[in-house]
Every structure is written in C-alpha cells, then in structure tokens.
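Q: Mind looking at a prediction? Sequence and model below.
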Amino acid sequence: MPYRGAHPPKGSGFHRYVFMVFKQAGQIELTKELQAKFLLETNRPKFEIRNFAAEHNFSPRPVAGNFYRAQNTDS
C-alpha cells in the first residue's frame, strides 16, 4: 500500500501524526477491499489502531513508535 503523507485541512492548525510498530504473527493480505478502506480520506480519521491490531493478531503493545506535527501552509 503506498504511503499517504500528511495533508491537514487548510486553516486547521497543527495536526499530530503517529506511527506505531507492532510485532505480528504473520503477513496481512492487503486485498483491494482492505486497501480501499484505508485509502479513502473519509476513513482515515476514524481508524482505530486497537481494533486493527486485534483483528490482525498484533502484539498487545507497540514495540516502537514516532510522531510528528504538520500544518497546511498552502495559501
């Protein structure tokens, strides 16, 4: 699945973006349906990492993580 960079709405200030790394039992088959679910802009704010981790048998806690803040500077 391709990376989708930050693109907060214009005039909405800073947004925090979080990356978390989990151990997983095996590979996840990224079906077209699953990819479409995460590529739709309307679905991204509703994403629940706890649910996704449980559905795909990830470790109960992340093993690493990072974050950054971004804002839309388009004029």
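A: That came through, no problem. Residues are numbered from 1 along each chain as shown.
Q: C-alpha from now on. contacts and neighbour counts both.
A: Noted.
Q: Surely residue 34 is within a helix?
A: Yes. Per DSSP: H, G, I helix; E, B strand; the rest coil, residue 34 lies within a helix segment.
Q: Assess the claim that residue 19 and residue 69 are in contact.
A: No. With contact defined as CA atoms under 8 Å, residue 19 does not count as touching residue 69 (11.7 Å).
Q: another structure for you, compare them:
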Amino acid sequence: MGDFDGAAARARAGLVREIEESGVWADDARWRDAFARVPRHLFVPYYFVGVPGGHERLWREDPDPGRRARWLRGAYA
C-alpha cells in the first residue's frame, strides 16, 4: 500500500470512527459498513476553500504534496 493509499485508508477509518462514536449508526450497521468500504475521496476529485482574497482549489492531482494532503483531509471531513 502506497503512502497515499495508506493515508486515505487512515482518513476513512477516522471518519467511520468519528461517526460511530456519535451513535447515529446504532439502528442500522449497514451505513457503517458502507462508509468503511467505500473510498470517499474517489467521489471528491476537487473542491474549493475560501482563502483571503478569493478561493483555492484543492484536488488530488495537485503537484504540491501539502495541498494534496489538505484535499484528502477535506474529503474525509
């Protein structure tokens, strides 16, 4: 598993853990299973965040590793 794949798996596990701790899946564990299996970042190729003076696009293919890491964190936020 590459660095990116490992980071994505950790982010997905963190999201699942956070939602699970909230108790919202208590009535239907199928949601937990779906969130645990489906890589969310595949459905978020890019998004925009507000920055002073405008917006910044964050996306997986960004050549800057710091912005790629921010994109991944945001995809699982």
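A: In hand now; what should we look at? No experiment lies behind these values; they were computed from the predicted model shown.
Q: what's the TM-score here?
A: Put the two chains on top of each other and the TM-score (TM-score structural alignment, normalised by the length of the first structure) is 0.22; 29 aligned residues with a CA RMSD of 3.6 Å.
Q: Tell me which residues touch residue 18 of the first structure, please.
A: 65-68 (CA atoms under 8 Å, 6 or more residues apart in numbering).
Q: host element of it?
A: Here residue 18 of the first structure, judged by DSSP states H and E, is contained in strand 15-21.
Q: Pull out the buried positions in that strand.
A: Of all the residues in strand 15-21 of the first structure, not one is buried under the rule 16 or more other CA atoms under 10 Å.
Q: measure residue 19 of the first structure to residue 33 of the first structure for me?
A: 22 Å (CA to CA, to the nearest Å).
Q: Tell me how far residue 20 of the first structure lies from residue 54 of the first structure.
A: Distance from residue 20 of the first structure to residue 54 of the first structure, by CA to CA: 14 Å.
Q: No further queries at this time; thank you.
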